[in-house]
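Student: Got a predicted structure here, sequence first:
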Amino acid sequence: MENRYFLFKSHKQYDQHTVVNDEIVPRHELEQLKAEGNAIEVDYGSYSDYRQKAQQLTSNYDKTVARIKKNDSPLWTSEVKDYELKKAWDEYEAETKAIQAEWEQERAQMQADAKAKAARATIRVSESDRQTAEQMANRIALNIASVSNTADLKTIIMQASDDITYLSDAEKTALQGQLSGILSQIDAKAEKFGAKGVSTRELVNEVLDIRNMDLLSEKVAGQLPGSITIEYDTKRRAKRRQRPVNVSSY
């Protein structure tokens, strides 16, 4: 099974707070992100167990199909083989759908638990944290107020984003209360300059970059795969494309 990592920061085409695996992002890159503190390995719990069960059902089915097709007994006419193959498929399909239903129930419970955990997650914010956030917000606001062109505005946004990376989770949490005012001020300046494409995404992402996994648990659980029956799904699509149904379609 692949290893999964939760991104605290955007990486290439993958957005912040995305779960990626070492099948789509090279393992060495993920390990580097982890070493830098920009990603953390996450466990999908019972998902791996369900995937293994689904893969075992497919393996068993494939062996049954191979055994039926290789049977060269005169008694095993094409009609008999068609019957046995259909029977094998029906059993495989029923067992696969049953295990998929189990996973969907388990997944829903995991997501509900994560949602509850995230809702109750707290980050203790001290008066010192609030003062640090307020002072930073004031500095950013003054810098924005002083700019006279779009280029300087973009520079200020980049500098503010970089400064925010040095804040603690508690300080970033306190800064979140100041964020809407800062964004409104940026929008007003951009409109004044007639500027287009002034992005505040990096700034917002930095303020949201809080590493409390209880708080982020809902984001992780929200990316749990819906299907565990990848091999079955592929076979089913292939069967639908094959007409008429006969020995070769199983």
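Tutor: Structure received.
Student: CA atoms for contacts and neighbours, from now on please.
Tutor: Noted.
Student: Against Glu202, how distant is Val19?
Tutor: Taken as Cα to Cα, to the nearest Å, the spacing of Val19 relative to Glu202 amounts to 19 Å.
Student: Of the two, which one has the most company?
Tutor: Val19 (22 against 17; other Cα atoms under 10 Å).
Student: For that one, which residues are in contact?
Tutor: For Val19, the contact set (Cα atoms under 8 Å, 6 or more residues apart in numbering) comprises 4-7, 220, 223.
Student: Can I get those residues in JSON lines including secondary structure and neighbour count?
Tutor: Output for the contacts of Val19, formatted as JSON lines (DSSP: H, G, I helix; E, B strand; the rest coil; neighbours: other Cα atoms under 10 Å):
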{"residue": "Arg4", "secondary structure": "strand", "neighbour count": "20"}
{"residue": "Tyr5", "secondary structure": "strand", "neighbour count": "25"}
{"residue": "Phe6", "secondary structure": "strand", "neighbour count": "24"}
{"residue": "Leu7", "secondary structure": "strand", "neighbour count": "24"}
{"residue": "Val220", "secondary structure": "helix", "neighbour count": "22"}
{"residue": "Gln223", "secondary structure": "coil", "neighbour count": "14"}
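Student: ok, the residue of the chain most remote from its centre - contacts?
Tutor: The C-alpha centroid of the chain is most remote from Pro74, which lies 53.5 Å away (Cα atoms, centre = their mean). Going by Cα under 8 Å, 6+ apart, Pro74 touches no other residue.
Student: helix, strand or coil for it?
Tutor: coil (DSSP: H, G, I helix; E, B strand; the rest coil).
Student: how close does it get to Val80?
Tutor: When Cα to Cα is applied, the distance between Pro74 and Val80 equals 10 Å.
Student: Report the secondary structure state of Ile228.
Tutor: coil.
Student: can you check Glu95 too?
Tutor: Of the three states, Glu95 takes helix under three-state DSSP.
Student: Number of residues surrounding it?
Tutor: Using other Cα under 10 Å as the criterion, Glu95 is surrounded by 14 other residues.
Student: go on, Ala66?
Tutor: By other Cα under 10 Å, the residues close to Ala66 number 12.
Student: Presented hereafter is structure B, for comparison with structure A:
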Amino acid sequence: MSEQTVFLYQPYEKHEQHSVLNLEAGEAQQLITEGKAVAVNLGDYGEYRKKAQAVHSDYKRAERKIKQSDNPLHTDEYKRYELDKAYQDYEQQTKALQAEWEQKRKEMQADARRKAARATVHISESDNQTAEQVASRIALNIAGASNAASLTEVVDRASQDVSYLSDAEKTALQSKLAGIISQIEGKADRYGVKVNANKIIQEAQDVRNMDLLAEKVADQLPSSIDVEYRTKNAVKRRRTSTVRGI
């Protein structure tokens, strides 16, 4: 079953907004079609994973060959020696690849930070005016909310209104949200109710400029490429501990 890596523009199931996920291809494509996610490429990560997997496969072949040898000269002691040697070679190669990936990952994250820092969303006077009006309308509606139910309705409507804005209008609105969120929280405390004001922030942050979002993607690059080695090493350690009676 093929998978696809996507970046979430919006929360999905238990996953937060701006998460990077590996999903079944059909599921991923559905989210992309609905405008809730975009396909992303994790750069050199895939190549390093393939290299690590190839090293693991070579080790497994060598291990199998040693264990299955029926050469009478290959005593148990000889096989243990050869197995230890094969594992040491495997470990050395894997650790070298992991070190390379860690350095490459740092470089990719630094590049992404530079790209995000220099990314711009052009905001016109019209965008600012729209954001100002939207913020004023939301604030007025919050002020007019007379009970918990109406406050919840206002927040839901505000979230929906913000979702209709352009990237530039959302960016202009972001600087005006702190007061709105404080206003919502104050009303919620007064009515003794929990209101998810964060949904307004999520909609305002749903700006689909991948240069601006590059750092969020890079921060989620996997830290390791040696999954098979880690699993094998954990099993090896457990066996050693069992033999020693630990």
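Tutor: Yep, that arrived. Remember, it's a predicted structure, so these values are computed and weren't measured experimentally.
Student: Now the TM-score, please.
Tutor: With the length set by TM-score structural alignment, normalised by the length of structure 2, the two chains reach a TM-score of 0.95; 242 aligned residues with a Cα RMSD of 1.4 Å.
Student: about what we covered before: measure the counterpart of the residue farthest from the centre of structure 1 in structure 2 to Tyr78 of structure 2 for me?
Tutor: Matched by TM-score structural alignment, Pro74 of structure 1 corresponds to Pro72 in structure 2. According to Cα to Cα, Pro72 of structure 2 stands 11 Å off from Tyr78 of structure 2.
Student: a markdown table for the contacts of Val19 of structure 1, including distance to Asn149 of structure 1?
Tutor: Formatted as a markdown table, the entries for these read as follows, by distance: Cα to Cα, whole Å:
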| residue | distance to Asn149 of structure 1 |
| --- | --- |
| Arg4 | 43 |
| Tyr5 | 40 |
| Phe6 | 38 |
| Leu7 | 34 |
| Val220 | 40 |
| Gln223 | 41 |
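Student: And the furthest pair within the residues you listed?
Tutor: Maximum pairwise distance among the contacts of Val19 of structure 1 (Cα to Cα): 12.3 Å, between Leu7 and Gln223.
Student: Which residues are in contact with each of those two?
Tutor: With Cα under 8 Å, 6+ apart applied, the overlap between the contact sets of Leu7 of structure 1 and Gln223 consists of 18-19.
Student: To which residue of structure 1 is Ser175 of structure 2 aligned?
Tutor: With TM-score structural alignment as the criterion, Ser175 of structure 2 pairs with Gly177.
Student: Wasn't Ile40 of structure 1 part of a helix?
Tutor: No: when classified by three-state DSSP, Ile40 of structure 1 is found to be strand rather than part of a helix.
Student: you'd agree it is up against Tyr5?
Tutor: Yes: the criterion here is Cα atoms under 8 Å, and Ile40 of structure 1 meets it with Tyr5 at 5.3 Å.
Student: hey, where'd the strands end up in structure 2?
Tutor: Defined through DSSP state E, the strands belonging to structure 2, from first to last, are 3-8, 20-24, 37-39.
Student: by how many degrees do the second one and strand 3-8 diverge?
Tutor: Here strand 20-24 of structure 2 points in a direction 140 degrees away from that of strand 3-8 (axes from the mean of the first three to the mean of the last three Cα atoms, to 10 degrees).
Student: For the aligned partner of Glu82 of structure 2 in structure 1, which non-adjacent residue is spatially closest?
Tutor: When structure 1 is aligned by TM-score structural alignment, Glu82 of structure 2 is paired with Glu84. Ranked by Cα to Cα, 6 or more residues apart in numbering and with sequence neighbours excluded, the top spatial neighbour of Glu84 of structure 1 is Ile68, at 7.3 Å.
Student: now swap in Glu91 of structure 2 and tell me
Tutor: The shortest distance from Glu91 of structure 2 to any non-neighbouring residue, by Cα to Cα, 6+ apart, is to Tyr229 (7.5 Å).
Student: how about that neighbour, what's its partner in structure 1?
Tutor: Going residue by residue (TM-score structural alignment), Tyr229 of structure 2 aligns to Tyr232.
Student: and that match, how many residues sit next to it?
Tutor: Other residues near Tyr232 of structure 1 come to 19 when the count uses other Cα under 10 Å.
Student: Same question for the one 4 residues further on.
Tutor: The criterion is other Cα under 10 Å. On that basis, Arg236 of structure 1 has 14 neighbouring residues.
Student: same deal with Gly43 of structure 2?
Tutor: The burial metric for Gly43 of structure 2, expressed as a neighbour count using other Cα under 10 Å, is 12.
Student: Which position in structure 1 pairs with it?
Tutor: Using TM-score structural alignment, the partner of Gly43 of structure 2 in structure 1 is Gly45.
Student: so how far is Gln109 of structure 1 from that match?
Tutor: Where Gln109 of structure 1 is concerned, Gly45 of structure 1 sits at a distance of 12 Å (Cα to Cα).
Student: contacting residues for Ile180 of structure 2?
Tutor: Neighbour list for Ile180 of structure 2: 135, 138-139 [criterion: Cα under 8 Å, 6+ apart].
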